[in-house]
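S.K.: Okay, sequence plus prediction incoming.
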Amino acid sequence: MPSDPTSLPPGFDAAAALLEWYAAMGVDVTLADAPLDRFEESAKAKAAAEAARRQAPPPAPRGPMPAINLPPHAAAARPAPAPSLTPSQTAQVPTEATVMQARAAAQSAQTLDELKALIEAFDGCNLKLTAKNTVFADGNPASKLMLVGEAPGRDEDIEGRPFVGRSGQLLDRMLNAIGYSRSHNAYIANVIYWRPPGNRDPSDVEVAICRPFILRQIELINPELIVFLGAQPAKALLGGDAVKQGINKLRGRWCELEIGGKRFKALPTFHPAYLLRTPIKKREAWRDFLTAKVFLENGGMLPPT
């Protein structure tokens, strides 16, 4: 805009030109004739609020909450408070003494009912603190065939029985295919009696604590054949070279488990959960189950190789 008014063209309106320039620059609202310091206003407002807070009387102490009488149906629907852990239920650091305690308890059991009661009362394994149920076993205790898995999962923890989820349903179909069932002539258990949080693998210490119980359980069942479902139960109970081998090398190979001077024939195979993830391996698992059937029907004689 020219600074000399005498040089302006005829009819030029300086005020209108200024307004157009303001609009082009984004100024569309007139707030005040004089500039205001908004930062100073904000600081004064904060100072006034702080002064009012200091001068306000302290709040009166809060009294007890009044009792509320709920109708019977509402009181029944209200969830019960979570039970607090007693000193005997608090988590403990497992030691060798814990393993010795489990061993002594297991050896003292003369029947399966006694063993189950001892396991349910045993507080040496911290897995019990996070599990809903103790998963002892399922099936016919007089069976010649015993199947041993690793640990309960979510469904097993809820129902308190081993192998009741999808993998358990597959296991039932596999047993039925060779003429066996848990309700008639098969017995199923796990090395671990409580679900590990998040279905994680049991630690070596947890396996060592539960091992005396499952060994005593096998001894009381006295099966002609033990089928290990997966590598973990085979490693936990057989030890030795089995610890270093995967299930692909272990499966289908005859093993012996010695308990109290007696030797039990054992046959590792794939875990049903693995078969759900890897259906191509079902053929090999079927071969293992047929081998187990022939062994049991031949009076405990190994089938010809």
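M.R.: Structure received.
S.K.: C-alpha only now, for contacts and for neighbours.
M.R.: Will do.
S.K.: Using the three-state scheme, assign the most centrally placed residue in the chain.
M.R.: In the chain, the C-alpha nearest the mean C-alpha coordinate belongs to Gly198, at 1.8 Å (C-alpha atoms, centre = their mean). When classified by DSSP: H, G, I helix; E, B strand; the rest coil, Gly198 comes out as helix.
S.K.: Structure two is appended below for comparative analysis:
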Amino acid sequence: MTSSEEQLSLFQNPTTDSEASAAAQPELIPTDAKIPIPPGTYSAMTEIAQHCNVCHRCGLGETRTHAVVGRGNLQAPIMIIGEAPGQNEDETGLPFVGKAGQLLDKILASVKLDTDNHIYICNVIKCRPPNNRVPTTDEISACKPYLLEQIRLVDPKIILFTGATALKGLTGEKRGITKIRGNWIEWEGRLCMPILHPAYLLRNPSRERGSPKWLMWQDIQAVRAKLDEMQHSRDQGSEGASADLRFRD
């Protein structure tokens, strides 16, 4: 297995205690992006944040103000993955806090989803690319171990990819976002849906049938319905197990 393949495997056995202890020291982060950060390195999101703020696995570490790791419920059933931090995010250290993020929060609230209970939000890369350009393949690869560790720690039931860069960066999917959005796909045993990026909705404000905002409304309702369905199935399973125990008693 090559180092890049090793780096991208989400379900390898965690590191040993000695490896984890060494990896928890920022000065020992591999500066060569081809050297993997092993799965299981981090025990908490705060450790990832500490590493990201001193990370130089790609050139973006030279120009950032803050690394932007994530916000929301650390045990959320839904994880939303975006592309990269913008200026507002770089300044605050929090993802999706500009106009696009404010719109995203409103969209989530429209189906009674929020970052206190249901949502954890992060990006494929943790540092802002200059002039908000699209992150390069090398930058995404360098940052991917952090994202994989975030997924492992949060362990979401549903992942939403906002935009084509997020989708391709993690899954390798090459189809355009307008062709695949709203469709459920499976990645590493997790249920995922690509959705339009909120910034795209800001550039296309129409709410007519078939417009980007109308499509987003359909997609977010489907996500809410799927979460409710999963919750109902889990509750039914718990009730069945309890009834079985009572019967055996």
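M.R.: Great, that's in hand. Treat the numbers as computed from the prediction; the structure is a model and nothing was measured.
S.K.: which helix in structure 2 runs the most residues?
M.R.: If you go by DSSP state H, structure 2 has its longest helix at helix 212-248.
S.K.: neighbours around Phe213 of structure 1, how many?
M.R.: 25 (other C-alpha atoms under 10 Å).
S.K.: One more: Asn176 of structure 1?
M.R.: Residues lying near Asn176 of structure 1 (other C-alpha under 10 Å) number 12.
S.K.: From Arg200 of structure 1, how far off is it?
M.R.: 30 Å (C-alpha to C-alpha, to the nearest Å).
S.K.: same deal with Ser143 of structure 1?
M.R.: Taken as C-alpha to C-alpha, the span from Ser143 of structure 1 to Arg200 of structure 1 is 30 Å.
S.K.: more neighbours, those two?
M.R.: The residue with more neighbours, out of Ser143 of structure 1 and Arg200, is Ser143; 21 against 10, by other C-alpha under 10 Å.
S.K.: Need the counterpart of that one in structure 2.
M.R.: Using TM-score structural alignment, the partner of Ser143 of structure 1 in structure 2 is Ala76.
S.K.: And Ile188 of structure 1, by the same measure?
M.R.: Aligned by TM-score structural alignment, Ile188 of structure 1 pairs with Ile121 of structure 2.
S.K.: Would you tell me what helix or strand the counterpart of Ile140 of structure 2 in structure 1 is located in?
M.R.: Aligned against structure 1 by TM-score structural alignment, Ile140 of structure 2 finds its counterpart in Val207. Using DSSP states H and E, Val207 of structure 1 sits within helix 204-221.
S.K.: From the chain's centroid, how far away is the next helix or strand after that helix?
M.R.: Counting by DSSP H and E, the next helix or strand C-terminal to helix 204-221 of structure 1 is strand 225-229. Relative to its parent chain, strand 225-229 of structure 1 has a centroid offset of 25 Å by C-alpha atoms, centre = their mean, to the nearest Å.
S.K.: what's the angle between strand 225-229 of structure 1 and helix 204-221?
M.R.: 150 degrees (axes from the mean of the first three to the mean of the last three C-alpha atoms, to 10 degrees).
S.K.: Strand 225-229 of structure 1 vs structure 2 - mean distance after superposition?
M.R.: Here the mean offset of strand 225-229 of structure 1 against structure 2 after fitting is 0.6 Å, by mean C-alpha distance after the TM-score superposition for structure 1.
S.K.: Just want the angle from that strand to helix 282-297.
M.R.: Using the same axes, to 10 degrees, strand 225-229 of structure 1 lies at 160 degrees relative to helix 282-297.
S.K.: Give me the contacts around strand 225-229 of structure 1.
M.R.: 144-150, 234, 264-272, 292, 296, 300 (C-alpha atoms under 8 Å, 6 or more residues apart in numbering).
S.K.: Quick one: buried ones out of the residues you listed?
M.R.: Taking 16 or more other C-alpha atoms under 10 Å as the criterion, what is buried in the contacts of strand 225-229 of structure 1 is 144-150, 234, 264-272, 292, 296.
S.K.: How far does stretch 234-249 of structure 2 sit from its chain's centre?
M.R.: Centroid displacement of stretch 234-249 of structure 2 relative to its chain, using C-alpha atoms, centre = their mean, is 34 Å.
S.K.: And Ala44 of structure 2, how close does it get to Leu191 of structure 2?
M.R.: Distance check for Ala44 of structure 2 against Leu191 of structure 2: by C-alpha to C-alpha, it reads 23 Å.
S.K.: what do you get for Ser242 of structure 2?
M.R.: According to C-alpha to C-alpha, Ser242 of structure 2 and Leu191 of structure 2 sit 27 Å apart.
S.K.: swap in Val223 of structure 2?
M.R.: Separation of Val223 of structure 2 from Leu191 of structure 2 (C-alpha to C-alpha) stands at 10 Å.
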